[in-house]
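Visitor: Using only what follows, build the 3D model:
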Amino acid sequence: MHTPHTVRLPNRPPLHLGQTPLVMGILNVTPDSFSDGGRHNLVEHALAHARQMLAEGADIIDIGGESTRPGAELVHVQEELDRVLPVIDALIAEGITTPISIDTYKPLVADQAIQAGACIINDVQGLQGAPEMADVAALYGVPVIAMHWDKARSDSIPLLDAMQQYFAATLERARQAGIADSQIILDPGFGFGKSLAENYAMLRDLRRFCSSAGPSGGDCAILVGTSRKSMIGKLLDVPADQRLAGTIATTVLAYANGGHIFRVHDVKANRDALRVAEATLYGPPKDARF
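Guide: As a prediction, this is how the structure comes out:
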């Protein structure tokens, strides 16, 4: 049901994507993120939260120094570096070997973060912002999570068709820089430039998206990020800190529809739900207690 993918990481074992879902823990070191802004923007707080997420089973830690919520102020390169580099340094000094992802669309931030110890680039502009981003990824041999966020999308084109065209351009840019298709993980970009109805249609049709947006029409590795987003809040009429149940529902549905990596705020709850979903689809592990 889940297509297997092997994603290479520099100086680390590769990520094996397929039947077993991976959980990416969100570590926002910002004062203004929509859900947890200001909670982890001090190094000691960020490190404590990272430890908690790792103890709960996070497979990847995603560090971001700029909020992408609607209306958020732009952050200059040096300010973003000042936010993320001390946290990466602290994680590496702690001896943490779990892969670190840098959530940025700025090539210089990605470059410096990788030199500090990050090994994945998470680009909300899908390699279609600053042209140097693909070059940075190729230089260090790191994979890229490329998100769909097309602010110029025409309503006349069906969403999945528009996303297929968008990601074709992303993959072509990656190839021009020398990045293999297998090093690109696609993120449909839930909540970014989509209506409420489109978000849920995309969740429902995720498997069709997986099989159409990849290289040469083949299946692609997929990251899903729905955690605490407005598509849940608007539907349930609840604030961000009361969206866990809705998040878990979207996580399980996305996994059942072919997703591989799940970017979440609440690691343990989502991991537990994914374990149940995996056992349902594939059977419980052989060493499970009965």
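Visitor: use CA for all of it now, contacts and neighbours both
Guide: Will do.
Visitor: what's around residue 12, how many residues?
Guide: A count of nearby residues for residue 12, using other C-alpha atoms under 10 Å, gives 11.
Visitor: Check residue 152 too.
Guide: Around residue 152 there are 7 other residues, counting by other C-alpha under 10 Å.
Visitor: what ranges do the strands span in the stretch 1-150 of the chain?
Guide: Counting by DSSP state E, counting those that start in this stretch, the stretch 1-150 of the chain has these strands, from start to end: 5-9, 12-17, 22-28, 60-64, 100-103, 120-123, 144-147.
Visitor: Format the ones you listed as a markdown table; extra columns: distance to residue 75.
Guide: A markdown table is the format used below for the strands of the stretch 1-150 of the chain (distance: least, C-alpha to C-alpha, whole Å):
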| stretch | distance to residue 75 |
| --- | --- |
| strand 5-9 | 28 |
| strand 12-17 | 31 |
| strand 22-28 | 14 |
| strand 60-64 | 11 |
| strand 100-103 | 13 |
| strand 120-123 | 15 |
| strand 144-147 | 19 |
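Visitor: Before we compare anything, build this one as well:
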Amino acid sequence: MKIRNSTFAWGKRTYIMGVLNVTPDSFSDGGNFNTIDAAIAQAKSMVDAGVDIIDIGGQSTRPGAEQITLREEINRIIPVLAAVRSLTNIAISVDTTRAEVARAAIASGADIINDISGGTFEPELLKVVADAGLPIVLMHIRGTPQTMQQQRNTDYEDVIAAIISFLEKQITKALEIGIEREKIIIDPGIGFAKNLEQNLEIFRRLPELRTLNCPILVGASRKSFIGHILNQPNPQERIWGTAAACCAAIFKGADIIRVHDVKEMRDVSLVTDGICRR
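Guide: The predicted model follows:
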């Protein structure tokens, strides 16, 4: 896959997607980078650390997060996106479920759209991405960030079968609307409508997602399942638990890991790749 000036050769190495939340309320780093100057400094730090994709998000998707207005999401993302785009040719992803945000982001230089709803919240987003000829990340979720951890949304007969069924359906819709298969990336949605045991099962059975014939992104960084295992309530103190999760994801076939701590997780991925990809 060619994205801007970079070629992504899936299976050769692990690629790093760095999280840049320009929000006041994200679960791990809310408020840290929600000014342009702070966001630019963080983006520069990630580039220096070897990031492959910078993922900019303006709407928190932590459990229970309230939906902000369309205008507020655009106002958070676009100035930061434009500023980061002017500084680097690194691939930039925008984390949104809204077609209008995606359209504005693409006009401002975004290279990838990362949709946590897999194209289900606003199906028009798929058409926006198709028309632009860009890659898309389709993630599995049940419900919304407000409802996803309710028991009815975490009740699976077989969590992996449910994820595959959902993603298969959304891949078909994306293809029908004109997105090329080689531009579809899938994400099983760690922490999104899954409990602790279901998250762990995803890691164990990640190779089963290979049947969908798309690159796999895993976003486990600092998430609550790590906190439960470590008895660590502070997300910023979950770096070594995140490292273990990233190792497991890479061993099981992840092509991209989405992380907050780029420098540390790049080291983790280089060593893990050296062990399992040679």
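Visitor: Residue 48 of the first structure is nearest to which of the strands of the stretch 1-150 of the first structure?
Guide: When these are compared for distance to residue 48 of the first structure using C-alpha to C-alpha, the nearest one is strand 22-28, at 10.5 Å.
Visitor: So which residues of the first structure form helices?
Guide: For the first structure, applying DSSP state H gives helices covering 43-55, 77-93, 107-116, 132-140, 159-177, 196-204, 206-213, 230-236, 244-256, 267-282.
Visitor: right, so of the strands of the stretch 1-150 of the first structure, which gets closest to residue 130 of the first structure?
Guide: Ranked by C-alpha to C-alpha, the member of the strands of the stretch 1-150 of the first structure that lies closest to residue 130 of the first structure is strand 120-123, at 10.3 Å.
Visitor: equivalent range in the second structure for that closest one?
Guide: Using TM-score structural alignment, strand 120-123 of the first structure lines up with residues 112-115 of the second structure.
Visitor: Tell me the mean distance between the matching stretch and the first structure once they are aligned.
Guide: After superposition onto the first structure, stretch 112-115 of the second structure lies on average 0.1 Å away from the residues it aligns with, using mean C-alpha distance after the TM-score superposition for the first structure.
Visitor: And for that stretch, what's in contact with it?
Guide: Applying C-alpha atoms under 8 Å, 6 or more residues apart in numbering, the set of residues contacting stretch 112-115 of the second structure from outside is 55, 91-97, 102, 129, 134-139.
Visitor: Likewise for stretch 270-278 of the second structure?
Guide: Residues outside stretch 270-278 of the second structure that contact it (C-alpha under 8 Å, 6+ apart): 11-14, 247, 250-251.
Visitor: Can you tell me which of those is closest to residue 182 of the second structure?
Guide: Distance ranking of these against residue 182 of the second structure, using C-alpha to C-alpha, places residue 11 first at 13.9 Å.
Visitor: What separation is there between the alignment partner in the first structure of that closest one and residue 117 of the first structure?
Guide: Under the alignment defined by TM-score structural alignment, residue 11 of the second structure corresponds to residue 18 in the first structure. When C-alpha to C-alpha, to the nearest Å is applied, the distance between residue 18 of the first structure and residue 117 of the first structure equals 26 Å.
Visitor: again, but for residue 59 of the first structure
Guide: Separation of residue 59 of the first structure from residue 117 of the first structure (C-alpha to C-alpha): 16 Å.
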